[in-house]
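S.K.: Just a sequence and a predicted model for now, questions to come.
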Amino acid sequence: MLNRTYDSQVCSIARTLEVLGERWTLLIVRDAMLGLHRFDEFQHSLGIARNVLTDRLKRLVEAGVLERIAYQQHPPRFEYRLTAVGLELCTPVVGLMHWGDRHLAGPEGLPRLTRHRTCGGQLHSELVCEECGATVDGTDLELPPGPGLRAHPDATAG
């Protein structure tokens, strides 16, 4: 995880970075979204050192992003599945992927597509207003203080 904590900041982004802000962690979540579940699968996909992978999986389980499920008793073996909390990460992870697709894709094209499993339609990550249904971009985005920030008058981050 991060070498420093953001305890003094009342900010959901800083809190999220404490859980997901290390590159291997987000790639483990990506691989779990792709259907990998076992330690060896993650290690093979990522080329990550065993001790680093062990630490990242442990932290994701502690944070409630993954659950550790025994699939074999002798010797004990476990797999890692996204929890409901982990599945909610699909939206921001796909949003990061789409940003990378728009700005960093190679000349060969997109590395992966995002499709609706039920009908096959392409998916788009967007901010949509729950009131009027409009798609909102960064120029029309407002981030006013919420009740959690107002409870901390010395907070400088949002």
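M.R.: Okay, I see it. Residues are numbered from 1 along each chain as shown.
S.K.: all contacts plus neighbour counts: C-alpha atoms, from now on.
M.R.: Noted.
S.K.: What ranges does the chain have for its strands?
M.R.: With strands called from DSSP state E, the chain shows them at 66-72, 77-82, 127-128, 135-136.
S.K.: Which among those strands is found nearest to Asp31?
M.R.: Among the strands of the chain, strand 77-82 comes nearest to Asp31, with 10.3 Å by Cα to Cα.
S.K.: list the helices and strands that closest one packs on?
M.R.: Judged by 3 or more Cα pairs under 8 Å, 6 or more residues apart in numbering; DSSP states H and E, strand 77-82 is in contact with helix 23-33, helix 39-46, strand 66-72.
S.K.: Now find how far off-centre the first one is within its chain.
M.R.: Shown here is helix 23-33, whose average C-alpha point lies 7 Å from the average C-alpha point of the whole chain (Cα atoms, centre = their mean, to the nearest Å).
S.K.: tilt between that helix and helix 39-46?
M.R.: Here helix 23-33 runs at an angle of 110 degrees relative to helix 39-46 (axes from the mean of the first three to the mean of the last three Cα atoms, to 10 degrees).
S.K.: now, of the strands of the chain, which is deepest in the fold?
M.R.: strand 77-82 (a mean of 18; mean count of other Cα atoms under 10 Å).
S.K.: quick one, that strand and helix 23-33 angle?
M.R.: The directions of strand 77-82 and helix 23-33 differ by 90 degrees, with the same axes, to 10 degrees as the criterion.
S.K.: Next up, a structure to set beside the first:
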Amino acid sequence: MVRRTSFEDSDCPVARSVDAIGDWWSLLIVRDAFDGSRRFGEFQRSLGVAKNILSARLRALVAGGVLELVPAADGSAYQEYALTAKGRALFPVIVALRQWGESHFFDDGEPHSELLDRRDGRPLAELRVHAADGRPVAPEETVVAKVPR
């Protein structure tokens, strides 16, 4: 089996973030957690992923502090998965991926799921990157300050 490269010691925040999330299954698990899934069976039904893969991804997300095991809300002996503060902080990432996908992978008028504001039932505004002073910033207006070696 090929061993996965770890970026946990990288000086790049993107590399460390990708290392923590792991793969597409993990992002989809996080997406489903935001949609209200909390139990193993709910994730498995939604994703259709093999149980061994789902188990491994859930364990990794718990170990990484993205999810935590909590007592079942219904008072049963089961445990459920809940987003931690670290996991909830992924919300803008999920929204950005969703909006990017809507813009680039669907034809005009093609039906797709939508993320709506619960209060007014309308789609969210497009995410934008802003400078500290509030002005919108484009990629060419940024620079990465590398760590000196």
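M.R.: That came through fine. Here the structure is a predicted model, which means the values were calculated and not measured.
S.K.: Which of the helices and strands packed on strand 77-82 of the first structure sits closest to Ser125 of the first structure?
M.R.: Closest approach to Ser125 of the first structure among those (Cα to Cα): helix 23-33, 15.8 Å.
S.K.: what about that closest one, how far off from the second structure?
M.R.: Superposed on the second structure, helix 23-33 of the first structure shows a mean distance of 0.6 Å to its aligned residues (mean Cα distance after the TM-score superposition for the first structure).
S.K.: helices and strands around that helix, which ones?
M.R.: Applying 3+ Cα pairs under 8 Å, 6+ apart, one finds that helix 23-33 of the first structure contacts helix 39-46, helix 50-62, strand 77-82.
S.K.: Measure how buried Leu27 of the second structure is and give me the count.
M.R.: Neighbours of Leu27 of the second structure under the rule other Cα atoms under 10 Å: 19.
S.K.: Repeat that for Val10 of the first structure.
M.R.: Summarising burial for Val10 of the first structure: neighbours were counted as other Cα under 10 Å, giving 20.
S.K.: Can I get the helices and strands packed on strand 77-82 of the first structure in a markdown table including distance to Leu127 of the first structure?
M.R.: Shown next, in a markdown table, are those (distance: least, Cα to Cα, whole Å):
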| stretch | distance to Leu127 of the first structure |
| --- | --- |
| helix 23-33 | 21 |
| helix 39-46 | 31 |
| strand 66-72 | 26 |
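S.K.: and Leu141 of the first structure, which of these is closest to it?
M.R.: With Cα to Cα as the measure, helix 23-33 is the member of those nearest Leu141 of the first structure (25.6 Å).
S.K.: on that earlier part again, deepest-packed of the helices and strands packed on helix 23-33 of the first structure, please.
M.R.: For those, the largest average neighbour count (mean count of other Cα under 10 Å) is found in strand 77-82, namely a mean of 18.
S.K.: longest single helix anywhere in the first structure?
M.R.: When secondary structure is assigned using DSSP state H, the longest helix within the first structure turns out to be helix 90-104.
S.K.: so how far is Arg30 of the first structure from the residue most central in space within the first structure?
M.R.: The centre of the first structure sits closest to Leu89, judged by Cα atoms, centre = their mean, with a distance of 4.3 Å. Distance, Leu89 of the first structure to Arg30 of the first structure, by Cα to Cα, to the nearest Å: 9 Å.
S.K.: Repeat that for Gly47 of the first structure.
M.R.: For Gly47 of the first structure, the distance to Arg30 of the first structure (Cα to Cα) stands at 14 Å.
S.K.: Between those two, tell me which one has more neighbours.
M.R.: When neighbours are counted by other Cα under 10 Å, Gly47 of the first structure and Arg30 differ, and Arg30 comes out ahead with 17 against 11.
S.K.: In the second structure, what residue corresponds to the more buried one?
M.R.: Using TM-score structural alignment, the partner of Arg30 of the first structure in the second structure is Arg31.
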